[in-house]
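Asks: this one's structure only:
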């Protein structure tokens, strides 16, 4: 039997989990509930003998993060597809269906967000198997979660009946108020909408043709004109930008008459806010007083609180707190009432209005060759810690406004400065004059760590002229 092709949606940025989730490194790539990131756990859940290698829909900024995290998890990617711009889920799902249809129009496609928590992978696989037969018979299958509380943060699916097995969908229901959510919970015919879909490629393409035909030509053209870029499939930009920004629910699902719902009664969370992280932690490890505190946090006489610090150098201590969330990173701290979890996005908007870099950017900047973070920044100088992965290399580049001094503190660097190539080992340093054409490489088998001291009139990351780059980046990347 043909394997199901998983399609992981990994291009969004979750502002409601700020400050851990930010535009430059959103929640799906963070380890919020365990040792693996949400993306890695999602990819692992959709792997195995019944599944083909996953297709990942993402954007240019995250392409190397996706590839690295899949490699770390030991999961081979079928394709990593780069969307030229965010256009919501409708065009991305159509592109995935068209790709699968190229080799097997009847092939089944399972579309799932990459930032959900489903601890019981076996139960979820059973639910997928339950829906697969309906999908092979021409149904579009959506998965509904059995609700355990009157949740106002989710959309709902209303079932046409209450029988066992896959059921026809009566209608989609928007996020309700608290009173209506309570009524739907009591009715027993409503499920949370998980945003997970299973269908054959042919059926989904036909659904677009019937309900959203304007997507077919530009998405098809973007796929036809796509280019391979270092193993990534980069969709053509011009036709993609003409596509309407819309979700699959609005574009197709709410108009289709061949929808089937599979009920999933296991644990599930979209981690749509810090209250969901708190609840998921308590489900995994119950606490008498509802306290969730990580290794860097201490709770004293607290009740129903979340205390979290992602920095070993920043300890969080709560005394006498009730119904609060305190989340700290090395450069920002969130303190909020637990009942206001959905309003955390307002903090991002407020910081953006103040032009605070913490709104969207992390102190640690991930690059395809490794990462760097700023240790000190002042007028005319900046100090960074830079970590370069084994075998990786920065681009051959120069700067117009700054010079650099590099001190290797671990490993060995091969440094090019104009016509000179030098091996710089631990406790050695080298100077890169302003305007010099230079490159840094790690020829070793362990990560190389160095301290960089920049001096000059302008220290922005856009002061880079690239001459060669093994990652095919422009100066703006």
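Replies: Cool, got the structure. Computed from a predicted structure; not experimentally measured. Numbering: from 1, shown residues only.
Asks: Only C-alpha atoms from now on, for both contacts and neighbour counts.
Replies: OK.
Asks: Just give the closest residue to residue 223, not the sequence neighbours.
Replies: Excluding the flanking residues, the one nearest residue 223 by Cα to Cα, 6 or more residues apart in numbering is residue 235, at 5.6 Å.
Asks: Distance check, the one you found against residue 355.
Replies: Going from residue 235 to residue 355 by Cα to Cα, to the nearest Å gives 32 Å.
Asks: Name all residues that make contact with residue 177.
Replies: residue 152 (Cα atoms under 8 Å, 6 or more residues apart in numbering).
Asks: now residue 211
Replies: Taking Cα under 8 Å, 6+ apart as the test, what residue 211 contacts is 251-252, 255-256.
Asks: let's bring in a second model and compare:
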């Protein structure tokens, strides 16, 4: 059995509160905000010390599997397992599955630390000390959660009231409090002894499984059957769908933590945010002398206390205060900072309209196991894309029923198969793929391959593809 902590990272969430950057098919944990690492990668980096942690177990879903694998590869992080949930069943089922997988990989007495993939946390001595306290409490038989010292009467978080201190340094949980109204939040901060519920946990696997058996037996039964019936697919562990579907749709808080007599909380003041709204991104960011947080590709003039970010055009903001201005490749959001919690309402309105619903679902840039593409322009019966292929990767051998394609290499070297012909193309060279012809694109080089693809035809949807051979096991 391992003596190290086994990290369990929950990476299946589909939140869109940080629209237009975060969308259903590429939510906030996989998006680069201010710097060049995503929140998921920053979470992986926090558990990268091999003296403390085993390689992480990731719990995600089918749609995000290649994002997880590629972003871990970019960071150079080994993973113990990528577990694919076939349907969404909240956190209790996913954590139960992860505990069973951890027991198989690292022994029945393993200690797991459950982390959200989309939180921003500052790793300092306070954070490391809290983790050691939590581990001691978990080894002593407690189910441990982390409580964050509140810095304001926030209404977007649940709270935990702490009780007596244990020998481990953790405290008993007196009660959990749902997300409060502002007046109640002010009263709790005035009274003291209340902490934000971070959604982070530390469990000894046998203690967790025993409490699941007693308090949530249907969750544990479904998890056991889902893991025992799982199949290995490349780097992924696919849970048995029929078994997993039978699990109750319930959070670990409701299923276990609010019922167990073994709950403990480690209060701590390390910097933490769930980045659930644009104002929280602003608060967590590095502010300049005018209290602005801005990304590259922006210019601010006579602007204060604002968040300005662009993943697309150059943004110029002049003469404004307390605003949020966010640009993706195909949409721009502008709102008052105090209205950041209302972005969800905006997304629902966009979802309801056929002309804008796609803006909430997918990005112009989509990632695939071989690289990805950006849709640059869509016209009547034609589309222009930027295709990028990682070194050594290849697309499937496939054909299309409704479109032909023109490829022009702009960077790197391409090996192109069209029918029976295989040729090497270099920068400024091009190829034509007739409608219905089998073809494949490979990057045989050492640098990223980029090309411009012009599609022409009667239908340009991504589902017009017939795969003949695919090294990633896709149909």
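Replies: The structure has been received and is ready for your questions. These figures come from a predicted structure and were not determined experimentally.
Asks: Got a TM-score for the two of them?
Replies: Scored against TM-score structural alignment, normalised by the length of the second structure, the superposed chains reach a TM-score of 0.96; 469 aligned residues with a Cα RMSD of 1.5 Å.
Asks: So which of residue 235 and residue 355 of the first structure has more stuff around it?
Replies: Counting neighbours by other Cα atoms under 10 Å for residue 235 of the first structure and for residue 355 shows that residue 235 has the greater number, 24 against 11.
Asks: Show me what that one aligns to in the second structure.
Replies: Matched by TM-score structural alignment, residue 235 of the first structure corresponds to residue 239 in the second structure.
Asks: before we move on, back to that, residue 220 is in contact with the residue nearest to residue 223 of the first structure, correct?
Replies: No: here residue 235 of the first structure does not reach residue 220: they are 9.8 Å apart, not a contact under Cα atoms under 8 Å.
Asks: which is the next helix or strand following the longest strand seen in the second structure?
Replies: In the second structure, taking DSSP state E as the definition, the longest strand is strand 194-204. As assigned by DSSP states H and E, the chain's next helix or strand after strand 194-204 of the second structure is helix 205-215.
Asks: And the strands in the stretch 101-250 of the first structure?
Replies: 108-113, 140-145, 156-159, 167-173, 190-200, 227-229, 232-234 (DSSP state E, counting those that start in this stretch).
Asks: Which residue range of the second structure does the second one align onto?
Replies: If I follow you right, that is strand 140-145 of the first structure. Under TM-score structural alignment, the match for strand 140-145 of the first structure is residues 143-148.
Asks: ok, residues contacting the matching stretch?
Replies: 134, 137-138, 159-160, 195-204, 207-208, 257, 262-270, 272.
Asks: mind checking how far residue 369 of the second structure is from residue 375 of the second structure?
Replies: For residue 369 of the second structure, the distance to residue 375 of the second structure - Cα to Cα - is 17 Å.
Asks: Equivalent analysis for residue 311 of the second structure, please.
Replies: Residue 311 of the second structure is 14 Å from residue 375 of the second structure, by Cα to Cα.
Asks: More neighbours: which of the two?
Replies: Shown here are residue 311 of the second structure and residue 375; by other Cα under 10 Å, residue 311 has more neighbours (21 against 17).
Asks: Chain neighbours aside, what residue packs nearest to the more buried one?
Replies: residue 328 (4.7 Å).
Asks: can you check residue 256 of the first structure too?
Replies: residue 207 (7.0 Å).
Asks: how about that neighbour, what's its match in the second structure?
Replies: With TM-score structural alignment as the criterion, residue 207 of the first structure pairs with residue 211.
Asks: for the nearest residue to residue 219 of the second structure once chain neighbours are set aside, what are its contacts?
Replies: In space, and not counting its chain neighbours, residue 219 of the second structure is closest to residue 247: 5.0 Å by Cα to Cα, 6+ apart. Contact partners of residue 247 of the second structure, counting by Cα under 8 Å, 6+ apart, are 89, 93, 218-219, 221-223.
Asks: so which of those residues is the most crowded?
Replies: In the contacts of residue 247 of the second structure, the most neighbours by other Cα under 10 Å go to residue 93, 31 neighbours.
Asks: how near is residue 291 of the second structure to residue 18 of the second structure?
Replies: 20 Å.
Asks: meant to ask about residue 3 of the second structure
Replies: 38 Å.
Asks: Looking at the two, which is more packed in?
Replies: residue 18 (24 against 14).
Asks: just checking, that one touches residue 281?
Replies: No: under the criterion of Cα under 8 Å, residue 18 of the second structure is not in contact with residue 281, lying 9.1 Å apart.
Asks: For the nearest residue to residue 165 of the first structure once chain neighbours are set aside, give its distance to residue 65 of the first structure.
Replies: Distance criterion Cα to Cα, 6+ apart; nearest residue to residue 165 of the first structure, sequence neighbours excluded, is residue 262 at 6.8 Å. According to Cα to Cα, residue 262 of the first structure stands 32 Å off from residue 65 of the first structure.
Asks: Out of the two, name the residue with the larger neighbour count.
Replies: Using other Cα under 10 Å as the criterion, residue 262 of the first structure and residue 65 rank with residue 262 on top: 25 against 17.
Asks: which SS state does the more buried one fall under?
Replies: The three-state label given to residue 262 of the first structure by DSSP: H, G, I helix; E, B strand; the rest coil is strand.
Asks: residue in the second structure matching it?
Replies: In the second structure, residue 262 of the first structure lands on residue 266 (TM-score structural alignment).
Asks: contacting residues around residue 153 of the first structure?
Replies: 175-176, 342.
Asks: swap in residue 472 of the first structure?
Replies: 229-230.
Asks: 10 Å instead?
Replies: 229-230, 395, 466 (Cα atoms under 10 Å, 6 or more residues apart in numbering).
Asks: between the residues you listed, which has the most around it?
Replies: That'd be residue 395 among the contacts of residue 472 of the first structure, by other Cα under 10 Å, with 23 neighbours.
Asks: Now do whatever residue of the second structure lines up with that residue against residue 410 of the second structure, distance only.
Replies: Under the alignment (TM-score structural alignment), residue 395 of the first structure maps onto residue 396 of the second structure. From residue 396 of the second structure across to residue 410 of the second structure, the span is 21 Å (Cα to Cα).
Asks: before we move on, what about residue 390 of the second structure?
Replies: 14 Å.
Asks: so residue 474 of the second structure sits right up against residue 397, yeah?
Replies: No: Residue 474 of the second structure is beyond contact range of residue 397, at 11.1 Å (criterion: Cα atoms under 10 Å).
Asks: Need the residues touching each of the two.
Replies: In contact with both residue 474 of the second structure and residue 397: 467-468, using Cα under 10 Å, 6+ apart.
Asks: okay, those two: which has more neighbours?
Replies: The neighbour comparison of residue 474 of the second structure against residue 397 (other Cα under 10 Å) goes to residue 397, with 20 against 9.
Asks: quick one: contacts for that one?
Replies: 417-419, 438-442, 465-471.
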